[in-house]
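>>> this is a predicted model, with the sequence first.
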Amino acid sequence: MSMYLGLIAVLLLVTLLSGLARVIRGPEPAARLMGGQLLGTTAVAILLVLSQMSGQRAFLDAAMVFVILAAVALVAFLVLSHGEAGQ
């Protein structure tokens, strides 16, 4: 089971790199935001896998913080982009 979880963690790290590439090279702000959301989602998945591998619940708490930060970032982006479009 630990071998499978390690393989999943490696695949998630590859996904993390692809999201980072989208954030850096994104042609428009919405594409960069979606890359950032991918980074946040992948970070949560990695923390959940690490929690299962190590048996420590602290990783679950950190995952919850990432979920809340991702939601706040999305709302902030929508509010700011709507404010710019309305002017």
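The structure has been received and is ready for your questions. Residues are numbered from 1 along each chain as shown.
>>> from here on, contacts and neighbour counts on C-alpha atoms
Fine.
>>> what sits against the residue sitting nearest the centre point of the chain?
The residue lying closest to the centre of the chain (C-alpha atoms, centre = their mean) is residue 40, at 1.3 Å. When contacts are counted by C-alpha atoms under 8 Å, 6 or more residues apart in numbering, residue 40 touches 66, 67, 70.
>>> how near is it to residue 2?
Distance, residue 40 to residue 2, using C-alpha to C-alpha, to the nearest Å: 24 Å.
>>> as TSV, the contacts of residue 40 with secondary structure would be great.
Shown next, in TSV, are the contacts of residue 40 (DSSP: H, G, I helix; E, B strand; the rest coil):
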residue	secondary structure
66	helix
67	helix
70	helix
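>>> and here is the other one:
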Amino acid sequence: MTGWFMFCATVLLLSLGGALWRIWQGPAPADRMMAAQLVGTGGTGLVLLLAAAQGWGMIDVALVLALLAAFAAVGFVKATTHDGAGDPEEEE
């Protein structure tokens, strides 16, 4: 089973390489942010697969990475709105 986890982790690592390429080359800020979200999600999955293969010691790292990815998305949305408020429910 450990071999299967490592194979899946390798596939996710290749996916993360493609996402890093899109962050570096991305034509628009939204494309770069979507690639950064993929890095957060894929990185969380990668760390969870490695934790399953090696004894579940890195689960906290995966949770922190998922939390940071969510905060990055919220920060991007707040920074790209027209008035900077970021919450359409606050408008009158």
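Sure thing, it's come through. These numbers were taken from a predicted model, which means no experiment stands behind them.
>>> follow-up on the earlier one: distance of the residue nearest to the centre of structure 1 from residue 17 of structure 1?
Applying C-alpha to C-alpha to residue 40 of structure 1 and residue 17 of structure 1 gives a distance of 12 Å.
>>> which parts of structure 2 are helices?
For structure 2, applying DSSP state H gives helices covering 2-25, 29-54, 59-80.
>>> what comes up buried for the shortest one?
Under the neighbour-count criterion of 16 or more other C-alpha atoms under 10 Å, helix 59-80 of structure 2 has 59, 62, 65, 66, 69, 72, 77 buried.
>>> and for the second one?
Within helix 29-54 of structure 2, the residues that qualify as buried by neighbour count (16+ other C-alpha under 10 Å) are 32-53.
>>> okay, it sits on what stretch of structure 1?
Using TM-score structural alignment, the residues of structure 1 aligned to helix 29-54 of structure 2 are 29-54.
>>> quick check: that stretch compared with structure 2, mean distance?
Once the two models are superposed, stretch 29-54 of structure 1 sits on average 0.5 Å from its counterpart in structure 2 (mean C-alpha distance after the TM-score superposition for structure 1).
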